[in-house]
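1. Provide a 3D model corresponding to the input given below.
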Amino acid sequence: MSERISTPFDAESTASDVLAGVDLTGRRAVVTGASSGIGVETARALAAAGAEVTLAVRDTAAGRRTADDIAGTTGNRALHVAPLDLADRASVAAFTANWDGPLHILVNNAGIMGSPETRTPEGWELQFATNHLGHFALTTGLHRALAAEGARVAVVSSVAHLGAGVDFEDIHFHQRPYSPWVAYSQSKTANILFAIEAHKRWADDGISVNALAPGVIMTNLQRYLTPEELEQVKASVEQVGVRWKTAEQGAATSALVAASPLLDGVGGRYFEDCREAGPADAEQPREGVAAHALDPEAAARLWEVSEQAR
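-> Got it, this is the predicted structure:
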């Protein structure tokens, strides 16, 4: 691996800081899960830079409210709202079938965390189905649009990937006891493995794919946590000295990966705090990238498994 990439930005930078002075006029972007949390601020920063942005959301009413808010704060009215339920194969297929023309920026931002054991009609565990399989089907379904003029794909993972690799023998918890946190960690590792393999396969098409961790932010993602669990999370974060971010700061690394010219031609990597992450270190338990998330054999195997699920 070549030298790790750093930028002038850091954990305190915001998405608007990262894209200040960047002109995205004529560029088309899709942000999944753009009606709450860091998805909103990622879409806002892209719109402020002049991009035409589609908010791909489950709740289109919330999406329209968000689009109106972004238009009001940026002056950019080139905002669209489209329905997308990543856990529903028909919904993903409809989105990709309805997309027309080139796509320059895709931010795979939507996700769920720590949900009770829930399965899709196919029997897939919901977090893996939503966080990985849905985004895999979406991104591969949009490949032709992405390849038309070269594009960036930003895959939002999490520091939680450190907690587990992908258990290829029992991805969907049919044999092992279900753990919401192991399931979440597994899905976030899958996000990174997907970015590695997608970039390997698509770099010659002019498509750059990278994964990222946004940092620790209080958003709607925590909706499945009990008050006790939320307090435990807060205590563990404070214990290791990690600072909570605002949604604007949480969106900064997404904006960097999605649109900053600083990363032109860069792919197959994992970023955090607006820089490429180093190897995970037990001394720093909430940062870095795990070896299991960079394993090229696991990345290739995950692609095959995901193709079979489309």
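
2. switch to C-alpha atoms for all contacts and neighbour counts from now on
-> OK.

3. Check which helix or strand Tyr178 maps to.
-> If you go by DSSP states H and E, Tyr178 is not part of any helix or strand.

4. I'd assumed Ser115 was in contact with it.
-> No: applying Cα atoms under 8 Å as the test, Tyr178 and Ser115 come out as separate, 10.5 Å apart.

5. this one next, for a side-by-side:
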Amino acid sequence: MASATRITTPFTAESTAAQVVDGIDLTGRRVIVTGGASGIGIETARALAGAGAEVTLAVRNPQAGEQTAQDIIATTGNKQVLVAPLDLTDQASVASFVAAWDGPLHILVNNAGVMASPEMRTPEGWELQFATNHLGHFALTTGLLPALRAAGRARVVAVSSSAHLRSPVVFEDIHFRERPYEPWAAYGQSKTANVLFAVEAAKRWAAEGITVNALMPGGIRTNLQRHVSEEELARLRAQSAGGGMQWKTPEQGAATSVLVATSPLLEGIGGRYFEDCNEAEPAEPGLRRRGVAAYALDPEAAALLWQVSVETLAS
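-> Below you'll find the model as predicted:
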């Protein structure tokens, strides 16, 4: 077991994805970035392709994916940028993506997500944010486990959020069937699930050399906020002014994902949560923008979430 020493790096909130991956050679490595055609997904994919990896953009909109792929090829000179359709809310889509994948997978970046959406449900009746942000990625990652095993020392990156501080996973009513729906509580719960997934997956797969870590990218204005009004964003900015949160460029927002995916400093390290390119400190009560909640790292909650996820997807 790795010691519990907090991981620190030379990088900061200002660092970009390109700076983080500078000097790292990913030639021969195969990468999937979900949601790779928008926001920080684009810059995550660009940095990894720039380091020589074969990068597959797993996207809902293949047309947007192709445009992004051409842009990344043009800016990096790496022609190994591929596009594959993936809708995380559609279990058949996840299954067909997994079935089509052939050979090893060295890095999986679970980046796609939906934020603070109005109340919506999948055909199964699952709350949309939990279904997209957690269950879809859970099915994808567990489905790709043989490919991760085949890679040797594979890494899985779970893109969470400081919004996990808004809510633990409410196991009694995950899908808001009894309690009133609240968009940010639903989002926060799904982002806590991303961290808990990293905790349990890291534990289960450590012996196979697979490491899984979660991170928060920071505040970036992207299409992820399409359900959030300008008034709400202004309120969040005002809130964050005293809470230490700065708005980042997409290149800065992608940096922590790329660090978790590639940094030699994280070799053999799993089940942790990173922010601003360093492992996060425990969250302080009352601060909603920094640190990691104890409930997001709770091994018992992580094990329960795994069990619930398996049962939900099997039902």
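
6. Tyr178 and Ser115 of structure 1: which has the busier surroundings?
-> Ser115 (19 against 15; other Cα atoms under 10 Å).

7. any chance you could map the strands in structure 2?
-> For structure 2, the strands defined by DSSP state E occupy 30-34, 54-59, 81-85, 107-110, 155-159, 211-216, 273-275, 278-279.

8. residue range for the second one in structure 1?
-> It refers to strand 54-59 of structure 2. Strand 54-59 of structure 2 corresponds to residues 52-57 in structure 1, going by TM-score structural alignment.

9. One more: the first one?
-> Residues 28-32 of structure 1 are where strand 30-34 of structure 2 aligns, with TM-score structural alignment as the criterion.

10. what's the average distance of that stretch to structure 2?
-> Taken over the aligned residues, the distance from stretch 28-32 of structure 1 to structure 2 averages 0.1 Å (mean Cα distance after the TM-score superposition for structure 1).

11. how about the strands of structure 2, which one is nearest Pro250 of structure 2?
-> Judged by Cα to Cα, the one of the strands of structure 2 that comes nearest to Pro250 of structure 2 is strand 211-216, at 13.0 Å.

12. In structure 1, point out the residues matching the closest one.
-> Mapped onto structure 1 using TM-score structural alignment, strand 211-216 of structure 2 covers residues 208-213.

13. With stretch 179-195 of structure 2 instead?
-> Stretch 179-195 of structure 2 corresponds to residues 176-192 in structure 1, going by TM-score structural alignment.

14. The matching stretch: which residues count as buried?
-> Residues 180-192 are the ones in stretch 176-192 of structure 1 that count as buried (16 or more other Cα atoms under 10 Å).

15. for stretch 258-275 of structure 2, same thing?
-> Neighbour-count burial for stretch 258-275 of structure 2, counted by 16+ other Cα under 10 Å, picks out 258-262, 266-275.

16. how about Ala101 of structure 1, what's its partner in structure 2?
-> One thing to correct before we go on: residue 101 of structure 1 is Gly, not Ala. Using TM-score structural alignment, the partner of Gly101 of structure 1 in structure 2 is Gly103.

17. can you pull the contacts of the aligned residue in structure 2 for Ala299 of structure 1?
-> Taking TM-score structural alignment, Ala299 of structure 1 has Ala302 as its aligned residue in structure 2. Applying Cα atoms under 8 Å, 6 or more residues apart in numbering, we find Ala302 of structure 2 in contact with Ala193, Leu196, Phe197, Val199, Glu200, Ala296.

18. Alright, I will stop here.
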